[in-house]
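S.K.: Sequence first, then the predicted structure, then my questions.
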Amino acid sequence: MSAIRAVVFDIGNVLIEWQPERFYDREIGPARRREMFAAVDLHGMNDCVDLGHGFRDVIYAEAERIPAFAAEIRMWHDRWLELASPVIERSVRLMRALRRHGIPVHALTNFGIESFDLAARNFDFLREFDQTFVSGHLGIIKPDPGIFAAVEDGLGLPGGALLFADDRAANVAAAAARGWQVHHFTTPDGWADRLVAEGLLTSEEAA
C-alpha cells in the first residue's frame, strides 16, 4: 500500500504552460525580446508579484523605470492570460482522475494574489483543489524551505506522505530535502507513468 496520502501539483509548466519568452517572440520578435530580457529582469519582477506585491503596481513601476521597453513590460500585466497559456490538458485530466479516485489533491504554486485570482476565474480546474497554497498569500516563494513547511502544517501531514510534481529542479530538491516524495515534471506522460507506478492510478485512469 502506498505511503502517499496526498498529491501536490505545481501549476506553472505543470498544469498551465508558462513561457513568457515564447509570447514575446510572437509579439515583438526574437531579437527585440532578447534585447528586452537582457535589459530588464522580468522574472525577478515576477518574483515580487509572487511574493504578494501588487500585480499591476509592480509591473507598471518597472515599465516607468525602463521607458525604452515600457509598452512591452506592461504586456506582462495587460495580456497576462496570453503569457499563462495554453493549459496542459493531460495534466488536468490526471488531477481530476486522482480526485475521482478519492486521493486528496493540492496545489503549491509561486503565484501573485491578483494574478492567481485572474487565472482561477479563467481556468476552472484551479478551483478544484482540496487546498491551494499560493506564495502571494504566504509571502514566501519556492524553493524557500518555509513554504514547504507551511504546506505540511496546513495539511497536517509529514513530507513523506506527499507526492509533489514541479518543473523546476531547485523546487524539487528543496521538497526532497524535507522528505517529500517528488517528481521532476518534464512531460505529462512522465507524470502519468509516475502516478501509475505509485499505484495511485491505473493505466486506464491515467490515459
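M.R.: Structure's in. What do you need?

S.K.: use CA for all of it now, contacts and neighbours both
M.R.: Fine.

S.K.: so who does the residue nearest to E89 when sequence neighbours are not counted touch?
M.R.: Once flanking residues are discounted, E89 sits nearest to L15: 7.3 Å by CA to CA, 6 or more residues apart in numbering. Neighbouring residues of L15 by CA atoms under 8 Å, 6 or more residues apart in numbering: V87, I88, E89, S91, V92.

S.K.: In helices only, show me those.
M.R.: Counting by DSSP state H, the part of the contacts of L15 found in helices is E89, S91, V92.

S.K.: neighbours of the first one, just the number please.
M.R.: Spelled out, it's E89. For E89, the count of nearby residues is 13 (other CA atoms under 10 Å).

S.K.: mind checking how far stretch 171-188 is from the chain centre?
M.R.: Offset of stretch 171-188 from its chain centre (CA atoms, centre = their mean, to the nearest Å): 13 Å.

S.K.: In that stretch, which residues are buried?
M.R.: Residues 171-176, 180-185, 188 are the ones in stretch 171-188 that count as buried (16 or more other CA atoms under 10 Å).

S.K.: tell me the helices in this protein, going along the chain?
M.R.: Going by DSSP H, the chain shows helices at 20-28, 30-39, 42-50, 55-65, 70-78, 80-83, 89-100, 113-122, 135-138, 145-155, 169-177, 188-197.

S.K.: Show me the one of those that comes nearest F9.
M.R.: helix 89-100 (8.3 Å; CA to CA).

S.K.: dropping in the other structure now:
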Amino acid sequence: MTIKAVIFDIGNVLIEWQPERYYDTKIGEDRRRAMFAQLDLHGMNDIIDRGGDFRQTIYDWADKTPEWAEEIRLWHDNWLEMAKPAIPRSVRLLRALRAQGTAVHALTNFGIGTWAIATPAYDFLNEFNHAFVSGHMGVIKPEARIYEMVEEQLNLPGEALIFADDRIDNIKAAEARGWHTHHFTGADGWAQRLVDEGLLTKEQAV
C-alpha cells in the first residue's frame, strides 16, 4: 500500500530531550547519577505524559523526597531548558514533506502542561496536520491503544503510515500494527529513508 502519511515522534527526533544532560550542568554528573539511581524520574514523567498535572505531579514527588526536592522541582520550573535544542534537519524534513502536500502528523509522549509550554517556543510544533499528544489521549507509547487511536482518527491502516521514533520499543509496537517504521538515530538517516520511500527527492531532503 502507498504511504499516505508521515508520523514524527518529537523527543529526540525534532527536539533533543536529554534530562540527564541538563542535570549534569546543574548539579554535576555524580549527583545526577545518584539522584536518577534513587528516583524513577522518567516514570514520574510518564504520569505527566498520561495526562497528569504537570506542576502537581512533580511537586508531589519533590515533597515525598525532601533530600532531592529542589532538584526535582527543576523538572517543572526549568523544563524548557531540558527540552532543547531543536534538531534543524528534522524540522526541514517536516516542512519539505508539508510543502509536497504530504500529510505529516506527530505522535508523541507529551504532557498537557509541557505541550502548552513547547508549542509557543517551537513554531514547527504547530505545523502538523494533526498532533497526537499522549497527555490529551490518556495513553502513552508503546501501548497498542495509542497506535490504534491514530489509525481510527486518520481512517488509515498501518500499512499507509510511516513512523519515525528514537525508541525501539515504540517502533516495535508500531510494527506490530503493520506500520512502516524508521528507528531514528539521526536526521541524516531519516532523510535518506524518506528519499528511499519516494516521499522526497535528495534535493528536497537536504
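M.R.: On my side now, so go ahead. The structure displayed is predicted, hence computed values, not measured ones.

S.K.: which among the buried residues of stretch 171-188 of the first structure gets closest to E21 of the first structure?
M.R.: For those, the nearest to E21 of the first structure is F185 (19.7 Å; CA to CA).

S.K.: Wait, that closest one touches D166, no?
M.R.: Yes: judged on CA atoms under 8 Å, F185 of the first structure makes contact with D166 at a distance of 5.4 Å.

S.K.: Spell out which residues are contacts of both of those two.
M.R.: Each of V14 lies in contact with both F185 of the first structure and D166 under the rule CA under 8 Å, 6+ apart.

S.K.: Nearest spatial neighbour of W75 of the second structure, chain-adjacent residues omitted?
M.R.: I58 is the one closest to W75 of the second structure (CA to CA, 6+ apart), at 7.2 Å.

S.K.: One more: P158 of the first structure?
M.R.: P158 of the first structure's closest residue in space is E152 (CA to CA, 6+ apart), at 5.9 Å.

S.K.: Count the residues that sit near that neighbour.
M.R.: 18.

S.K.: Next, find the distance separating it from D189 of the first structure.
M.R.: 27 Å (CA to CA, to the nearest Å).

S.K.: Could you do L162 of the first structure as well?
M.R.: 20 Å.

S.K.: go on, E204 of the first structure?
M.R.: From E204 of the first structure to D189 of the first structure the distance is 13 Å (CA to CA).

S.K.: So for these two, which sits in the more crowded spot?
M.R.: D189 (14 against 7).

S.K.: Return the residue of the second structure aligned against that one.
M.R.: By TM-score structural alignment, D189 of the first structure lines up with D188 in the second structure.

S.K.: How about the contacts made by its match?
M.R.: Contacts of D188 of the second structure by CA under 8 Å, 6+ apart are R89.

S.K.: again with F132 of the second structure
M.R.: H105, A106, L107, T108, V150.

S.K.: which two from those end up farthest apart in space?
M.R.: Going by CA to CA, the pair spanning the contacts of F132 of the second structure furthest: T108 and V150, at 11.2 Å.

S.K.: Need the nearest residue in space to T102 of the second structure, chain neighbours excluded.
M.R.: A5 (6.4 Å).

S.K.: measure the one you found to E159 of the second structure for me?
M.R.: 10 Å.

S.K.: Just want to know which of these two has more residues nearby.
M.R.: Neighbours per residue (other CA under 10 Å) separate A5 of the second structure from E159, with A5 holding more: 19 against 15.

S.K.: Can you give me the distance of the more buried one to V206 of the second structure?
M.R.: For A5 of the second structure, the distance to V206 of the second structure - CA to CA - is 20 Å.

S.K.: With T119 of the second structure instead?
M.R.: 25 Å.

S.K.: just L93 of the second structure next, same as before
M.R.: 8 Å.

S.K.: Give the residues shared as contacts by those two.
M.R.: Here L93 of the second structure and V206 have A191 as joint contacts, going by CA under 8 Å, 6+ apart.
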